[in-house]
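Participant: Predicted model and sequence follow; I will ask about them next.
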Amino acid sequence: MTIINKMTMNDLYSQLDNKLGSSEYGYASVYDLDTDKSVVYVSVWSDGGREFYSYNYTLNGAKVELDDASRKEVIKTTVYEDKPEEAVTMSKIKSFIKSLLVQKTPNPSLPLMKQFEDEEMVSLEFLYIKPDTFDAHNHTISREDTELMVKSFMDNLPNIKPCFAHKHETDRFSIVKAWVNPHDCTIGETFVPEGQPICQLKWNTVKAWNARKSGVLAGVSIGCKAELEDIEDEA
């Protein structure tokens, strides 16, 4: 059995925050990240107010290291530009009115489910990729293993702890249940194929709920161990 260690963007932020949150770094926190240059910008509160610094960082597998020698103070700047005026046409007005009256779906013949249920603060999320497709790490999963994964997930649901960025346990949301989509449907405006694993989340604070709906909080990222099997190309 091969244990897969993956570094997601959330993992990167979490590891950097954990390192910077120690007294060694003056209890700094990640303010921004430039992944192209491998530079993290951090903010530190001092007697003189808020200060900003940059560090170079390197990745070693699933572990991040900070280059202390690269530390330098920087100035945070913000640039605002006027938004160009957009001509208002009758077709745009009609399109806007229609969007208020009709919920758009990729295929009106498919069953429709709401992704966000405001009154109950409940959202539907993709638990993992659909069978026989590939994730960002070029890993895939069969339909049979998808069923087994979801069954294991539900069997262990009482022991699963909700977290932000895989590391920080939270009570701001709860996992209600998970299932394998039994037929093609539409969630919000997104086509969801048969076999797609889905989970339902209950958000426990209005602030967290609004952050999820606005996209500040992204969808779920499952953290688990798996057996990795090489697939031979039959072509």
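Facilitator: Now that the structure is in, tell me what you want to look at.

Participant: For the rest of this, base every contact and every neighbour count on C-alpha atoms.
Facilitator: Noted.

Participant: all helices for this structure, in order.
Facilitator: 9-20, 90-101, 143-155, 206-214 (DSSP state H).

Participant: most packed of those?
Facilitator: Sort those by mean neighbour count, taking mean count of other C-alpha atoms under 10 Å, and helix 9-20 sits at the top with a mean of 17.

Participant: Second structure for comparison follows:
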Amino acid sequence: MKIAIIASEFGEAAQAAKVLRSRYKAVPTSEADVIVALGGDGFMLQTLHTYMGQNVPIFGMNKGTVGFLMNEYQDDDLIARIGQAERFTLHPLRMRATRCDGEIVEYLAVNEVSLLRETRQAAKIRIAIDGKVRLPELVGDGVLVATPAGSTAYNLSAHGPIIPMGADLLALTPLSAFRPRRWRGALLPSSVNVELTVIHPQKRPVSAVADMHEVRDVRHVFIEEARDVSLNLLFDAEHSLAERIFTEQFES
């Protein structure tokens, strides 16, 4: 098995990578069967985007802050751990955002696509699912659509639901909703498309963000699951991503 070892430049990750490279023969990422990524969830997100087209599984080890998408760091028996790891396939969201000037910008999001107000004025957003308007006007800071992998990130902080892996669901979660005041969002089948239309975009400017990619001054955003793109993560059998999501729901 040929492995590549990459690391975040922050914290202890770089030193940990040096230790691993002294113990295991590493190859360039272009030649690797598996990429070993050292850092936190932010670095894992960056890694997934960087190597999205390479179709190489990624085994992450936590040398960051959160590490929800990472395995525990150990420098012993790395090859054996990778060989015994469980593979989990993720499909990102495809965001197609239309700016007020007519430009169309497309990005993929592993965690979530979020619409956020740019100024002191609340955003007004119309929500349609598969072409049918479900909410004529949401007034607030914005709204997001999260994948199961992203449901424990920004979505959870916004009081959205945690989605178990394999549920084929997306979370549609409002951000500080003012109207309708009691609307808490919705769970959607992953097969649907979501259209978010900004009402009065010049007066109430809104940005669209797909993970770390921001598009400012949008008037319309189309979101769907990118079934043609597969991302493969490897997890120790006793620390699978599905189990972590399950455990998260029972932590105090």
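Facilitator: Happy to help now that I have it. Quantities reported herein were computed from a predicted structural model and do not represent experimental measurements.

Participant: tm score of chain vs chain?
Facilitator: With the length set by TM-score structural alignment, normalised by the length of structure 1, the two chains reach a TM-score of 0.21; 89 aligned residues with a C-alpha RMSD of 5.9 Å.

Participant: ok so, going back, what's the closest of the helices of structure 1 to Lys63 of structure 1?
Facilitator: Among those, the nearest to Lys63 of structure 1 by C-alpha to C-alpha is helix 9-20 (7.8 Å).

Participant: other SSEs contacting that closest one?
Facilitator: When contacts are defined as 3 or more C-alpha pairs under 8 Å, 6 or more residues apart in numbering; DSSP states H and E, helix 9-20 of structure 1 packs onto strand 29-34, strand 63-74.

Participant: how big is the angle separating that helix from strand 63-74?
Facilitator: Going by axes from the mean of the first three to the mean of the last three C-alpha atoms, to 10 degrees, helix 9-20 of structure 1 is angled at 70 degrees with respect to strand 63-74.

Participant: picking up where we left off before, now tabulate the helices of structure 1 in JSON lines and tack on distance to Trp179 of structure 1.
Facilitator: Formatted as JSON lines, the helices of structure 1 follow (distance: least, C-alpha to C-alpha, whole Å):
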{"stretch": "helix 9-20", "distance to Trp179 of structure 1": "24"}
{"stretch": "helix 90-101", "distance to Trp179 of structure 1": "31"}
{"stretch": "helix 143-155", "distance to Trp179 of structure 1": "6"}
{"stretch": "helix 206-214", "distance to Trp179 of structure 1": "21"}
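
Participant: Tell me where the stretch 51-200 of structure 2 has helices.
Facilitator: Ranges of helices in the stretch 51-200 of structure 2, per DSSP state H, counting those that start in this stretch, are 78-84, 154-157.

Participant: thinking again about what came up before, of all the helices and strands packed on helix 9-20 of structure 1, which lies closest to Leu124 of structure 1?
Facilitator: Short answer: strand 29-34, nearest of the helices and strands packed on helix 9-20 of structure 1 by C-alpha to C-alpha, at 28.9 Å.

Participant: and Val192 of structure 1, how many neighbours?
Facilitator: 20 (other C-alpha atoms under 10 Å).

Participant: Surely it and Cys185 touch.
Facilitator: Yes. Val192 of structure 1 is within contact range of Cys185, at 5.3 Å (criterion: C-alpha atoms under 8 Å).

Participant: mind listing what the closest residue to Tyr31 of structure 1 other than its chain neighbours touches?
Facilitator: Once flanking residues are discounted, Tyr31 of structure 1 sits nearest to Val42: 4.9 Å by C-alpha to C-alpha, 6 or more residues apart in numbering. Neighbour list for Val42 of structure 1: Ala28, Ser29, Val30, Tyr31, Asp32, Phe52, Tyr53, Ser54, Tyr55 [criterion: C-alpha atoms under 8 Å, 6 or more residues apart in numbering].

Participant: ok, of those residues, which come out buried?
Facilitator: Among the contacts of Val42 of structure 1, the ones that count as buried by 16 or more other C-alpha atoms under 10 Å are Ala28, Ser29, Val30, Tyr31, Phe52, Tyr53, Ser54, Tyr55.
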